[in-house]
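Enquirer: Only the shape, not the letters, is given here:
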């Protein structure tokens, strides 16, 4: 049964392991969703009963095969809508998240397919996050978090987290965008060509580069 609340849980669990390997814990899930731990525990039990997650008491949470399929489907909607808003309506990349949160539950499958076709079947959204295809598959290349990249590392910007619109604006103002080739100076500084670029400290944990 369709449920925005369930979709939000599944999306959050899915997001957690997209760019690192550790599974999400109940306390982390509660913090991400801004909910009381007791409420999260109750919902996780319901999700497990529906076969959407696997979980043991106090242990980490993982999506089941069905949970992964459902999470990928709603994330596909969200990221295609973000891409559509930027491409067709002139939204900036820091403006699209909240709009997509509303629209992902409202548009029909037919309209979604039309958006995907019109956009040329994009593989990535404006922030560099992979858009699952209709079968739920994603395509990513090896990556490293800026905070973990050694000085002198050269790579393309693969992704900038969309969690903080202010940080997105600061990164954009610095001339850094998805696809930009950069050389790492340190965790808060890059070089683009011969130009040195300073980023907010928070960018170290919000920018991913190709290896």
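Expert: It's in. Bear in mind that the values here come from a model prediction, so they are computed numbers and not experimental data. Numbering: from 1, shown residues only.
Enquirer: C-alpha from now on. contacts and neighbour counts both.
Expert: OK.
Enquirer: what's the offset of the longest helix along the chain from the middle of its chain?
Expert: Taking DSSP state H as the criterion, the chain has its longest helix at helix 65-89. Distance of helix 65-89 from the chain centroid (Cα atoms, centre = their mean, to the nearest Å) equals 10 Å.
Enquirer: For it, which helices and strands make contact with it?
Expert: Counting contacts by 3 or more Cα pairs under 8 Å, 6 or more residues apart in numbering; DSSP states H and E, helix 65-89 packs against helix 4-16, helix 96-103, helix 109-118.
Enquirer: wait, which of these is closest to residue 211?
Expert: helix 4-16 (20.8 Å; Cα to Cα).
Enquirer: Dump the helices and strands packed on helix 65-89 to a markdown table, plus mean neighbour count and distance to residue 88.
Expert: Output for the helices and strands packed on helix 65-89, formatted as a markdown table (neighbours: other Cα atoms under 10 Å; distance: least, Cα to Cα, whole Å):
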| stretch | mean neighbour count | distance to residue 88 |
| --- | --- | --- |
| helix 4-16 | 18 | 25 |
| helix 96-103 | 16 | 12 |
| helix 109-118 | 14 | 10 |
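Enquirer: alright, now check it against this:
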């Protein structure tokens, strides 16, 4: 998938998943032996999916998260693939029970399809986090690296990475990481260029597929967690005037192409 989709809502709720509960005995020096209930995803697919099929499921998940079916043309555009090839893959995934396709109405993931989409999203975002935090990658370099690795690593390795990282909830770009129990954070996100003037905003996430855009975002200090306020109407070229919470006297101009890559929520402190 070419880019990461950022959810529209931020309530923690179970997504349609299937996972195993395992009883595991653990012992730590100086502590009593205790039982830990460990949850993990288990695949609901009879055969391993191809990397291409996994990318399709991720794309459809993102395109249909607002409750609408994903159209063939939208899937083709998202993955930069010709529509006839998309039609053929949709047929194969439907036969595998991973999605439902209604003629002229688009496609929706079935429960098993959503499980697989969340599994690969979890892999991708943990890989990005590990590459940044443990291997020193820049945040503008990790997306394509994670795209390649997500199809090759095991679920066990991903869980070991997550454990080593302290079970992070978000990736370096602010996107929520699906939990191994099958939940994902969702919120009311808007892009910076669509946010109202005068509103105090918290940057929650940025799109991760444009390395040059990520470099510019970092240079401008518009990273997840920062507080900003849109201080005036957009300029004739579409640029957004903002001020930072830490220095409200200084205004900056954010180009429209950059503002569209930054996701914010209202901050009501």
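Expert: Yes, it's here. Since the model is a prediction, treat every value here as computed from it, not as a measurement.
Enquirer: Which residue, other than its chain neighbours, is closest to the equivalent of residue 229 of the second structure over in the first structure?
Expert: Superposed on the first structure with TM-score structural alignment, residue 229 of the second structure falls opposite residue 183. Closest residue in space to residue 183 of the first structure, ignoring its immediate chain neighbours: residue 154 at 4.4 Å, by Cα to Cα, 6 or more residues apart in numbering.
Enquirer: Can you get me a residue count around the one you found?
Expert: 19 (other Cα atoms under 10 Å).
Enquirer: from what I can see it touches residue 186, true?
Expert: No - using Cα atoms under 8 Å, residue 154 of the first structure is not in contact with residue 186; the gap is 11.8 Å.
Enquirer: what do these two both touch?
Expert: Counting by Cα atoms under 8 Å, 6 or more residues apart in numbering, residue 154 of the first structure and residue 186 have no contacts in common.
Enquirer: Now distance to residue 32 of the first structure too, for the helices and strands packed on helix 65-89 of the first structure, in CSV please.
Expert: Listed next are these as CSV, based on distance: least, Cα to Cα, whole Å:
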stretch, distance to residue 32 of the first structure
helix 4-16, 7
helix 96-103, 15
helix 109-118, 27
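Enquirer: List just the one of these that sits closest to residue 62 of the first structure.
Expert: Of all these, helix 4-16 comes closest under Cα to Cα, at 7.2 Å.
Enquirer: Strands of the second structure, residue ranges please.
Expert: Using DSSP state E, the strands of the second structure run over 13-14, 19-26, 34-41, 99-102, 106-109, 183-184, 190-191, 200-206, 227-232, 240-244, 247-254, 262-266.
Enquirer: what would these look like in a markdown table with distance to residue 122 of the second structure?
Expert: Shown next, in a markdown table, are these (distance: least, Cα to Cα, whole Å):
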| stretch | distance to residue 122 of the second structure |
| --- | --- |
| strand 13-14 | 14 |
| strand 19-26 | 14 |
| strand 34-41 | 10 |
| strand 99-102 | 20 |
| strand 106-109 | 17 |
| strand 183-184 | 10 |
| strand 190-191 | 23 |
| strand 200-206 | 16 |
| strand 227-232 | 27 |
| strand 240-244 | 32 |
| strand 247-254 | 31 |
| strand 262-266 | 20 |
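Enquirer: quick one: what's aligned to residue 75 of the first structure in the second structure?
Expert: Using TM-score structural alignment, the equivalent of residue 75 of the first structure in the second structure is residue 121.
Enquirer: pretty sure its match is touching residue 58, no?
Expert: Yes - the criterion here is Cα under 8 Å, and residue 121 of the second structure meets it with residue 58 at 6.9 Å.
Enquirer: ok, the residue lying closest to residue 142 of the second structure once chain neighbours are set aside to residue 232 of the second structure distance?
Expert: Residue nearest to residue 142 of the second structure in three dimensions, not counting chain neighbours: residue 128, with 5.4 Å by Cα to Cα, 6+ apart. Distance, residue 128 of the second structure to residue 232 of the second structure, using Cα to Cα, to the nearest Å: 35 Å.
Enquirer: Which one of these two is surrounded by more residues?
Expert: A count of neighbours by other Cα under 10 Å puts residue 128 above the other of residue 128 of the second structure and residue 232, at 26 against 14.
Enquirer: In contact with that one, which residues are there?
Expert: 139, 142, 143, 145, 146, 171, 172.
Enquirer: Brilliant, that's me finished.
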